[in-house]
Each structure stands twice: as C-alpha cells, then as structure tokens.
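K.L.:
build me a model from this:
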Amino acid sequence: MKALAWHGKHDVRCDTVDDPEILNPRDAIIRITSTAICGSDLHLYDGYVPAMKPGDILGHEFMGVVEEVGAASTLKKGQRVVVPFTISCGKCYHCEKAQFSACENSNPADKHDIGREGLGQPMSGVFGYSHMTGGYSGGQAEYVRVPFSDVGPLVIPDDSVEDDKVLFLTDILPTGWMAAENADIEPGDTVAVWGCGPVGLFAVQSAFLMGAQRVIAIDHFPHRLELARQFGAETINFERTKVYEALQDMTGGIGPDACIDCVGLEAHGAFADNIIDQIKVSTFLGTDRAHVIRQVIMAARRGGRVSMPGVYGGFVDKFPLGALMEKGLTLKTGQTHVQKYTRPLYTAIAEGKIDSTFLISHRMALEEGPTGYQKFHDEQDTYTKIVLKPGMAGSASLAA
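P.N.:
Next up is the predicted model:
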C-alpha cells in the first residue's frame, strides 16, 4: 500500500509499504477514505517530537471502511467508521473513568521508558505519533490497523453524512470542545482563545455554544482571524497589537474569565525560546516555546481559569508560577479523551448545531501528501486544513 512516512525534519515521503495485518483479536483493518494533516503533525515535521524513526507512518486524523476484523472486534466488515486518535483499551482504571487519553494498556511495555524519562510516566497510545506514544502506524495511508477496535471507532450509520462533516471527530473537534469544557465556561463569560488554527477555531465555536458572552480570538493570520469573526468572535492581531494591553482594555482592566492556549510549543514571539529550542531537542530540554502560556497566565483575571490543549513536550524556562498561584488560577490540560465526546458531537453535527466543514481549504491525493505538509507548514493562512483522499486523482484542484 501507499503511505506517508517520516524520514527526518521536513522530509515526508509517499512510500510503498506492507499492508497492515490483524495482530490481536480486538484489531480491525480499516480502508482509509479520508485523512487529514493536523497541526500536531507539524511538530513531527519540524523535528520537535523525539523518538521518531525513518519510515514511521504518519497520521492520526482518519476514517474509512472496515475491511477485516479480529475475533473479538465488535465491528463488521463494510461499516463506515471514524477512528479517535487516542488508542484506548476501555477497561483499565483510567478508561473506566472516561480518561481515555490516559489509558494504561495502549502503549506497549517496551516503549515505556521513552515517556517515563521525560514525563514521569509512560504516555498512552496514539496513531502515527512517535515511539513515545507506542510506535503505531498512522492513518495517512491506504489502510491502517486499529487496535481495541471494539472501543474506539464510531460507526457512522447514515451514508448521506459525508466524510467532510465527521472526519474531524477524530481529533480537532473533540479537542476544541474539551478545551472549552476545561475552561469551565459560565454564561456571560469573556473567553480569550490564543491561536486560530483548527483547534482554536473549534474552541471559539464551542465556547459560544457553552454560553460565553464574548470570545476574543488571538492570531496573526488574516484569514484565520476572519474565520473566527464569522463565529462572532472579536479578534486581536498580535503582530499589530500588544495582547495583554488589548485584553485589559477590552475587559475594563479585569482580564478574561477564561483563557485557552491553542498554540502550544511552537509559539511565535519569544526570541530566547527560539534559540533554546535548538539545544538538546532530543532530550526534552528547552524544546518548548512557552510564550503563549506565559501570556495566558499573565492576562487571565484573578480567580480565572486556564485551559491548555496546545501540545507541549518538554521543559520550559521562565514559567510564571508566581502569577499562577497568587492570582488563584485553575489550570487544566491534557490530551483529549476523544471517545468521551465522539457520539454527542456527532449528534450535534447531525442536528446542524456544529459546522465542521468550514475549515477545509484543500483536498489532495494521498500521493500529494509531501506537498501538503510543505504547504500547510509554509502557508498556514491559505492552507487552513488539508484533507487527503486515497485513490483521488493527483494534482487536482488543490482548492476545495
């Protein structure tokens, strides 16, 4: 089969590799119909995530049709499914508490030391995202093996609901929703969202659905800011305006009730971080640019809430721990418990309460994936989201 594989920094190739096979009774093989390039994939592309090996198959946002199942799978051949990026057993202590991204059994034991060294405990399994998260092959391919297929995949029963409407249930829509949920939004709140990428835009939409009176979106790409305004957000262009001062002015000197960091470790704006992140990338030390989370903590009102869905992978310098404590802020973080949200969010999509298609700017053939990575990396204001279609004719019309 064909698959997009990582071969080093800024080196993604479309390789021919072996088809996946059933390895365990709860496995299923999915034929991919749609897959997407995620902002988190750019962390791999830029070389900020350790434990990648040349030839690793990328991709954690995908859906498709069941082709083969193991003896203990509850799926049936021919079913159309959306697959969460988090691999979860459904039966461990954390899964039973609906903390699916903290699953104890999805990361093979021989991979545990990688996560334990940098994070204190092994990470849970994730598709296509380094050997720190299990070394699983991802879904930017024609086929993928899905472990614990009786737990993760959501069957889409209505063939009239096209892929574009439900594909983002795999990651970015639940991530934006959980980001807003972690901000403990109350009716009438003012919520500030840093980053108008896919997760940030879904967080804006979710915050309004949860009762926020005002949402202030912060970015520097004009088109992304325009998308945020289409949902009713006020906007700040951080290249033209000092964010802290603007938020103080917009909130009468109080600060936002809730602040959401949808940027993470590749934030723009702090020169010292940009130098440090070139030192010891492979050891977790100094790899994260913490500019946004610093700004978030300083901007939030006293007694406010901070939600951090943006991905961080290592250690940071000059973290405003005093402000976090003295202001009495609540901080909630974590990878998304996708399985907890897929069904209710699917219902919201089917009822027309959530639009998940506005984000797609380009559709490309799987073979064009290397170009897609380069474009998504270099032209983020134009390429807001790329959906890859195995079997699609190449060089298409790149525009949606």
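
K.L.:
from here on, contacts and neighbour counts on C-alpha atoms
P.N.:
Will do.

K.L.:
just say helix, strand or coil for the closest residue to Thr336 other than its chain neighbours.
P.N.:
Sequence neighbours aside, Thr175 is the residue nearest to Thr336 in space, at 5.4 Å (criterion: C-alpha to C-alpha, 6 or more residues apart in numbering). Secondary structure for Thr175, judged by DSSP: H, G, I helix; E, B strand; the rest coil, is helix.

K.L.:
to check against the first, give me the structure of this:
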Amino acid sequence: MKALTYHGRRDVRVESVPEPHLLAEDDLLLRVTATAICGSDLHIYRGRLPGMRSGDILGHEFMGIVEEVGPGVTRLERGDRVVVPFTISCGDCFFCTRRLLAACERSNDGRGTLMNRKRTRSGAAMFGYSHLYGGHAGGQAEYVRVPRANVGPLRIADSTLRDEQVLFLSDILPTGYQACLNARIGPGSTVAIFGAGPVGMMAAACARWLGAQRLFMIDEDPRRLAHARETCGATTLDFASVDDPADLIIGETDGRGVDASIDAVGFEAKGSAIESALTRLRLQGSSGAVLRQAIAATRRGGVVSVPGVYAGFIHAFLFGDAFEKGLTLVGGQTHVQALMPVLLEAIASGGLVVDTLVSHRLPLSEAAAG
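P.N.:
The predicted structure follows:
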C-alpha cells in the first residue's frame, strides 16, 4: 500500500510499504477514506519530537471503512464507516474507568513522559506519533490496523454526513471542545483564544456553541484572522503588529481580563538544528510567549486552558503571576472517546459546523507536499 513515511528532519515520503494485518483479537483493519495533517505533525516533521524512527508511518487524524475485524470485536463489523480517535485506550484500566482515556496505562508499552521516562508511566498510545507513544503506524496511508477496536472507533450511521463533516472528531474538534470545558465556558463568558489554527478555530466554534458572549482571537496569519471574524464573530488581534495583545484585551474587559484564555498554540513547531539536537537529548523547550500572554489576559480567579501540545521546558514561565491572580491552569491530551458522541450529535443537528475549516484537498500521493 501507499503511506506517508518519516525519514528524518524535514524528510517525509509517500512510499510503498507492506499492508497491515490483524495482530490481536480486538483489532480491526481500516480502509482510510479521509485523513488530515495535524499541527503537531509539524513537530515531527521539523525534528522537534524524539522517538521517531526511519520508515514510521505518520498520521493520527483519520476515518474510513472497516475491511476486517478480529474475533474479539463486538461493536463493529465489516462495512461500517468509522472515525478513529487519535489515542488508543483499553477501556478498563484505572484511568479509562474514570473516563480519562488519554491517560490509559495499558495501551502504551513506552515508559515515562517526553522528559523523564523513569519517573512516571506513559499515557495512552497514539497513532503515528513516535515510539514514545507506542510506535503504532498512522493513518496517512491506504490502510491502518486499529487496536482496541471495542473502545476507540465511532460508527457513523448517518450516510448523509460527508467525511469532511465528521473527520475532525478524530482529534481537533474534541480537543477544542475539551479546552472549552476545561475553561469552564458557559453563557455570557468572555474568552481569549491564542492561535487561530485548526484547534483554535474548533475551540472558538465550541465556545460559541456553549454560549460565550465575547470572543477574542490572536494570531499572525491574516487569512486565519479573517476566518475567525467571519465564522465566529471574533474580535481579532494580529500578534505580528500588536506587541501586547493581553493589554488590549484587558482594556476591552473593564480592566479585569477575560474569564478564560485558551492556548491553542503550544510549543513552537519551528526549530533550528540546535533545537533538534536538544530534542534528541530530551531537552526540548518553548519560548513560553503565548502562555505568558494567556496568563496576563485572564482575570483573577479565571482559567487558562492549554490544548496546545507542550514538551519539556518553558522559558520564563510566570508562575508567580498565575499564583497571585489565583488562576486555574488545565491542560493535557484529549479524552477523545468520551467526547465524540455528543459532538457527533451536535454536527448532525447543525449545532456545530466545522467543515468550513477545510482549505486544501490533496490525494495521498501529495501528502509530502502538504
């Protein structure tokens, strides 16, 4: 089959590789009909994530048609159309039974976190996202093996829903939604979202759906800012021309700041050769510029919600400011499986419209260019 494979920093290729096959009784084999390139794939592409090996298949946002199921699969059958969450969870460990599925302690045979593999258990395994997260082949491919099929894939029974309407249930829509839940957004909330990329825009759509009254979005890409204004009615700030967005936001909120800020950027995907070398030593870091702005823009007693991926150190992290303001800081990987059903219902009813985000459509053969 054809698949997008990793071969080093800034070197990914569409190649012919062996087709996958079932390895466990609760595996299924999926024929991929749609997949997406995640912003966090750029961390891999630019050499900012350790644990990658030459030939690894990328991709953790995908959906398709079930081609084959193992004898232990009870929830799905051949021919079903499903969306697959980016994490792989067992469903019955300590964390899964508490609906903290991204913290599954059985699906990943890696050890520890990005920074310290001795001190803590790994979280859930992920598709196409390094051997720190299990080394599972990803979905930027014609076929993919999906483990733990009784827990992860969500069946899409409504044939009127197009792939582009439901594909983002695999990652970025639940990630944006969880960011809003963590931020305690409800009717009348004021919210600042840093980063108008895919996760930021999903967070904005969910914030409006949950009743947010005032929405600020900060980015430096004019197209994204225009999209935020047109689709979410956001007040936009250009980080390239505004030195201190937080100061402007405070001025627009009676001198207090917003109820919640969402950091939908995380650590920078751009990285020099030196930073890539530090990554191999697990000394990767972030400038912390966005997180400092989020802390500054949030009122006393508010929440800073962090769906953006971080790894390692943050430079000049103003924890003193967060402490003095009594802020709640919440982050972590998304518990996708727990959130998919309610979001699917919202899409089907028209409450959430997310396919306007799609800007480019490419065949798999052009994945490297994408």
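
K.L.:
what's the neighbour count on Ala98 of structure 1?
P.N.:
If you count neighbours by other C-alpha atoms under 10 Å, Ala98 of structure 1 ends up with 18.

K.L.:
can you get me a residue count around the closest residue in space to it that isn't next to it in sequence?
P.N.:
In this structure, Ala98 of structure 1 finds its nearest non-sequential neighbour in Lys340, 6.2 Å apart by C-alpha to C-alpha, 6+ apart. Number of residues near Lys340 of structure 1 (other C-alpha under 10 Å) recorded here: 18.

K.L.:
tell me where the stretch 151-300 of structure 2 has helices.
P.N.:
Ranges of helices in the stretch 151-300 of structure 2, per DSSP state H, counting those that start in this stretch, are 163-166, 172-182, 198-209, 222-232, 245-251, 273-280, 289-297.

K.L.:
what residues are up against the residue nearest to Thr336 of structure 1?
P.N.:
By C-alpha atoms under 8 Å, 6 or more residues apart in numbering, the contact list for Thr175 of structure 1 reads 199, 203, 309, 335-336, 338.

K.L.:
export these to a markdown table and tack on distance to Glu239 of structure 1?
P.N.:
Shown next, in a markdown table, are the contacts of Thr175 of structure 1 (distance: C-alpha to C-alpha, whole Å):
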| residue | distance to Glu239 of structure 1 |
| --- | --- |
| Val199 | 21 |
| Ala203 | 22 |
| Pro309 | 23 |
| Gln335 | 29 |
| Thr336 | 30 |
| Val338 | 34 |
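
K.L.:
what's the residue nearest to Ala98 of structure 1 aligned with over in structure 2?
P.N.:
With TM-score structural alignment as the criterion, Lys340 of structure 1 lines up with Ala338 in structure 2.

K.L.:
look at that match and give its secondary structure.
P.N.:
Ala338 of structure 2 - assigned by three-state DSSP - is helix.

K.L.:
and stretch 306-324 of structure 2, which residues are buried?
P.N.:
For stretch 306-324 of structure 2, the neighbour count (16 or more other C-alpha atoms under 10 Å) marks 306-311, 313-314, 317, 322 as buried.

K.L.:
quick one: which of these is nearest Arg256 of structure 2?
P.N.:
Ala322 (14.3 Å; C-alpha to C-alpha).

K.L.:
among the buried residues of stretch 306-324 of structure 2, which ones are in strands?
P.N.:
Members of those lying in strands (criterion: DSSP state E): 306, 313-314.

K.L.:
count the residues that sit near Ser104 of structure 1.
P.N.:
Just to correct that, residue 104 of structure 1 is Glu rather than Ser. Glu104 of structure 1: 20 surrounding residues under other C-alpha under 10 Å.

K.L.:
go on, Ile275 of structure 1?
P.N.:
Neighbours of Ile275 of structure 1 (other C-alpha under 10 Å): 12.

K.L.:
what ranges do the helices span in the stretch 1-150 of structure 1?
P.N.:
39-45, 93-96, 112-119.

K.L.:
number of nearby residues for Lys253 of structure 1?
P.N.:
Heads up, residue 253 of structure 1 is Gly, not Lys. 13.

K.L.:
residues touching it, list them.
P.N.:
Gly253 of structure 1 sits next to Leu247 when contact means C-alpha under 8 Å, 6+ apart.

K.L.:
aligned counterpart of it in structure 2, please.
P.N.:
Under TM-score structural alignment, Gly253 of structure 1 pairs with Gly255 in structure 2.

K.L.:
what about stretch 86-95 of structure 2, how long is it end to end?
P.N.:
End-to-end span of stretch 86-95 of structure 2 (C-alpha to C-alpha, to the nearest Å): 17 Å.

K.L.:
likewise stretch 104-121 of structure 1?
P.N.:
End-to-end distance (C-alpha to C-alpha), stretch 104-121 of structure 1: 10 Å.

K.L.:
got it, and stretch 13-25 of structure 1?
P.N.:
With C-alpha to C-alpha as the measure, stretch 13-25 of structure 1 spans 31 Å from end to end.
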